[in-house]
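**Student:** Just to be clear, the model below is a prediction. Sequence and coordinates:
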Amino acid sequence: MKILIVSLWEISDNSIGGTERYVVDLAESLARKGILVDVLMLSGKYREKLGVKYFPLEKGLDVNEYEIKNRFFSDFNNKKLSDFAEFIEGSFDANDYDLIHLNSLLFLHLYRSSRRVFTLHENPFEFDHNWGRGSLKKIKQIIAADKLVHNFIVPSSHYASKYNDLFRFSTTAIPHSIDVSRLRCAKSKEDILRKYNLKNILTFVVPSRMEIFQKGQDLAAKALGMIKDDIPDFQVVFSGLDNQYIKNVEIIQNICLSNKIKASFLNFDNISEAYKIADVIILPSKSESFGYSALESLSLGKRTVLSDIPTFEELASYTPLAIISRQNPEDFSKNILRAFKVTKDEEMLWLKNFDQDEWADKYITYYEKLLQR
């Protein structure tokens, strides 16, 4: 079997987002099972790694994922979706592949065939935020008028139900997997703290990209300001300083300054360093289609304070290390303090639910059934 995975996102060694990690993990897991896998990116450089070929659009056509809205979807409609598909389709020959795996609904008109599947990484809230109010409603109308059968996968049971009701097509939930060995850091906590000029004191880490509207770093900063008298000597580290969100750093800096808490804003060389120095992880997201950072943190045995969104609650059901909080500073501050009383999960038996080999097998089974129809 030969699969083409089509990604909105550039895949590189600096890719730290959950969606990029998903593409890499899926491609490499399938390759280990003997599946031939290519990954088409809208931007980036050609490379081969662990049996997977990553290649960009034809030379001169590449488009950064953060430019897509202005370039193609300033006015979201069916014609723009068709134009976007036409822009991409010359970069690969569909006849070379048994199946095309698309990682965004923006590819709705790309390779119109029953031999394709979509993974939906954006929930309805995120889709309208990213591509314009009412954009998902337009997608729904296009799908409803379409005679083609669509195959959808989502990483959470909650959104499988939501999308199943929305599109009236069967939507399969396959939660993401985790390779814990990738996240283990050989460096000592002390060495990492020195490297980034941080103090060796109690350290909270907020590892989400600095997209305040979705990730809620302002909530974390306000909550920590409310406990500075309970824990007088601590620091908080915010990471994920992607260039397109750098303006948000000043907003969080001002909240931290007004609350008189020590805050640092860093891009770590490797996300494993962020987890290594963390005594408690804080993830106050307002919306997540899955919550990869939460799975990473919990898989490393870190006490993790999470907002009460459905996907985080799904993950929290596996381990007591996850502390769920309502989305207000008062409740978050109480739960941050409560995190220190949580007993460590020594056996971590729940991780078998996120094994990468079993995850790849689920996808292969799904692909085989789809191709047999």
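**Tutor:** Thanks, I have the structure now.

**Student:** For the rest of this, base every contact and every neighbour count on C-alpha atoms.
**Tutor:** Fine.

**Student:** nearest spatial neighbour of Phe107, skipping sequence neighbours?
**Tutor:** Closest residue in space to Phe107, ignoring its immediate chain neighbours: Ala85 at 6.2 Å, by C-alpha to C-alpha, 6 or more residues apart in numbering.

**Student:** Report the buried residues of whichever strand or helix holds that neighbour.
**Tutor:** According to DSSP states H and E, Ala85 maps onto helix 78-89. For helix 78-89, a neighbour-count test (16 or more other C-alpha atoms under 10 Å) marks Lys80, Leu81, Phe84, Ala85, Ile88 as buried.

**Student:** can you check stretch 126-143 too?
**Tutor:** Under 16+ other C-alpha under 10 Å, the buried positions of stretch 126-143 are Glu126, Phe127, His129, Trp131, Ser135, Leu136, Ile139, Lys140, Ile143.

**Student:** wait, which of those is closest to Asn103?
**Tutor:** Checking these against Asn103 with C-alpha to C-alpha, the nearest one is Phe127 at 13.0 Å.

**Student:** Name the SS class of the closest one, please.
**Tutor:** helix (DSSP: H, G, I helix; E, B strand; the rest coil).

**Student:** I'd assumed Leu136 was in contact with it.
**Tutor:** Yes: judged on C-alpha atoms under 8 Å, Phe127 makes contact with Leu136 at a distance of 6.5 Å.

**Student:** about what we covered before: which one of the buried residues of stretch 126-143 is nearest to Ser285?
**Tutor:** Out of the buried residues of stretch 126-143, the member with the shortest distance to Ser285 (by C-alpha to C-alpha) is Glu126, at 11.8 Å.

**Student:** Below is structure B, check it against A:
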Amino acid sequence: MKVCLHTTHQITQNYIGGTERFLIKIAKELKLLGWDTFIVCSSTTPVTYVEEIKVLGKIPKEYCKNVVKYHKFNYDFLKREVLGNHVHPYETALKLSSYVSQQLEGIEADLYHFNSFLSASYLDSIRFKNYIITNHENDAEMDFFWGKDFFYSFSQLVKERILKLQNAKGLYVPSKYYSHFFSNMFSLPVQAIKLGVLLNDFPSNFTKNLSRREQYFGNNDGFVILLPSRLNVLQKGHDIALEACQILKNTEMKFRLIITGLGKSSEEEIILFRKKIKDYNVEDIVILSSYGDILNAYRECDVVISPERYCSYGLSISESLSLGIETVLSDIPTYREIASNYKHAHFFENGNPKALSEQLLLLWNKHKSDNRQDMIRFRINNDIRDCAKLYSSIYDKILINEN
């Protein structure tokens, strides 16, 4: 049975971003369960294999001549080329759904699994008979990418059934909080299926790499802090992290902050961010880095931070908690949902750099504790195999009913 996973974004060998990572990991688990899974994304590479998963790159013909402008097919590509910078919710839904339909011309599957409410909100239900949607964007993210109050207008179109989300065989999000939120906004059932970690990729007996610490501190006294989110300052809270570093510079704490998740598509933002680092006077303690394997970043750090202002799930914090690493989180609903019951998760007030610095200072002064029991509990409760099994059951019921 063929299952096509779809994203309007790009997946490469060094893919960055939670949705892209989720798609590869879930595809691997679905394949182990027996499904013939493959991914369709926006890319000029017709066929590639990422971790043995077949990834088909599809750009509709009318957009091919302009693809050379972009290092990566992201929101800028969609806004400028597909939408022509017009972002009225109804037109956006129609144009994005049309783009998706063109991408999937000639792609046959028994079931399609889309990963955005917006880009699959006006599909032809005769052509796409069996499909479900898992949404990875919350209301604040949609407003950030598409314009102020975009989500409210979009949700009204869904509620009035002007758009066609009701034609999907199931609507899903990765958190209970957003399940309730979207269900209320759409007057449609939106179910929660949390994601999780591919535990094979994050072994519980991983070995620490002390070379970076020795490079910066010459001994074992330094504190290496990791912020593993992609560079999106407003959402991911990189500015909060920089301000916390500025505060901590005036304490006895010896530390470095490593920021990863830097892709080619964010070159302009990297330039602006380097200026911000200079403005905060933390150039000597902030390191911008990239990793082919994110596990290597976790091996180098003492603590992971995630000062996000809003988030639909939290893949990076799930990875760090699954490794037993002390993790400092903004107290947003999805993070509370994932991490509240584990002692190696520490919360601070969302948007408050002073609170973040205080929490880091507490961890710096704290005697190292054994997080193994909490780590094991987290791994039991956040295994992506459970997610794959739930989606498999959903696929199975849809296809049985079809026959």
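**Tutor:** Sure, I can see it. Everything numeric in this text was worked out from a predicted model, so none of it was measured.

**Student:** tell me which strands and helices the helix holding Ala85 of the first structure is in contact with?
**Tutor:** Judged by 3 or more C-alpha pairs under 8 Å, 6 or more residues apart in numbering; DSSP states H and E, helix 78-89 of the first structure is in contact with helix 68-72, helix 135-144.

**Student:** Point out the other helices and strands that the longest one packs with.
**Tutor:** The reference is to helix 135-144 of the first structure. helix 78-89, helix 124-131, helix 157-167.

**Student:** Quick check: what element follows the last one along the chain?
**Tutor:** Moving toward the C-terminus from helix 157-167 of the first structure, the next helix or strand (DSSP H and E) is strand 171-173.

**Student:** Tell me the helix or strand right after that following strand.
**Tutor:** Past strand 171-173 of the first structure, the next helix or strand by DSSP H and E is helix 180-183.

**Student:** how big's the offset between that next one and the second structure?
**Tutor:** Compared with the second structure after fitting, helix 180-183 of the first structure has a mean deviation of 2.9 Å; criterion: mean C-alpha distance after the TM-score superposition for the first structure.

**Student:** got the contact list for that helix?
**Tutor:** Applying C-alpha atoms under 8 Å, 6 or more residues apart in numbering, the external contacts of helix 180-183 of the first structure come out as Ile271, Ser272, Glu296, Ser299, Leu300.

**Student:** what's the distance between the first one and Phe72 of the first structure?
**Tutor:** Right, Ile271 of the first structure. 32 Å (C-alpha to C-alpha, to the nearest Å).

**Student:** Show me which of the two is the more surrounded one.
**Tutor:** Ile271 (20 against 15; other C-alpha atoms under 10 Å).

**Student:** quick one: Lys137 of the first structure and Leu81 of the first structure, what's the gap?
**Tutor:** Distance of Lys137 of the first structure to Leu81 of the first structure, given as C-alpha to C-alpha: 14 Å.

**Student:** same check, this time on Ala160 of the first structure
**Tutor:** 23 Å.

**Student:** Kindly report the same for Gly216 of the first structure.
**Tutor:** Distance of Gly216 of the first structure to Leu81 of the first structure, given as C-alpha to C-alpha: 31 Å.

**Student:** picking up where we left off before, which one, of the helices and strands packed on helix 78-89 of the first structure, ends up nearest to Gln235 of the first structure?
**Tutor:** Of those, nearest to Gln235 of the first structure by C-alpha to C-alpha is helix 68-72, at 36.9 Å.

**Student:** residues in the second structure matched by that closest one, start to end?
**Tutor:** The aligned range for helix 68-72 of the first structure in the second structure is 78-82, by TM-score structural alignment.

**Student:** can you list contacts of that stretch?
**Tutor:** Tyr63, Asn66, Asn85, His86, Val87, Lys95, Leu96, Tyr99.

**Student:** Return the residues in contact with the fifth one.
**Tutor:** Taking C-alpha under 8 Å, 6+ apart as the contact definition, Val87 of the second structure lies against Lys79, Trp146, Gly147.

**Student:** mind redoing it with 10 Å?
**Tutor:** Lys79, Arg80, Ala93, Lys95, Phe145, Trp146, Gly147, Phe150 (C-alpha atoms under 10 Å, 6 or more residues apart in numbering).

**Student:** give me the element the aligned partner of Leu210 of the second structure in the first structure is part of.
**Tutor:** Under the alignment defined by TM-score structural alignment, Leu210 of the second structure corresponds to Glu190 in the first structure. Element membership for Glu190 of the first structure (DSSP H and E) is helix 189-195.

**Student:** counting contacts, what elements does that helix pack onto?
**Tutor:** Under the contact criterion of 3 or more C-alpha pairs under 10 Å, 6 or more residues apart in numbering; DSSP states H and E, helix 189-195 of the first structure touches helix 271-277.

**Student:** 6 Å instead?
**Tutor:** Here helix 189-195 of the first structure touches no other helix or strand, going by 3 or more C-alpha pairs under 6 Å, 6 or more residues apart in numbering; DSSP states H and E.

**Student:** Can you name the element that comes right after that helix?
**Tutor:** Defined by DSSP H and E, the subsequent element after helix 189-195 of the first structure is strand 202-206.
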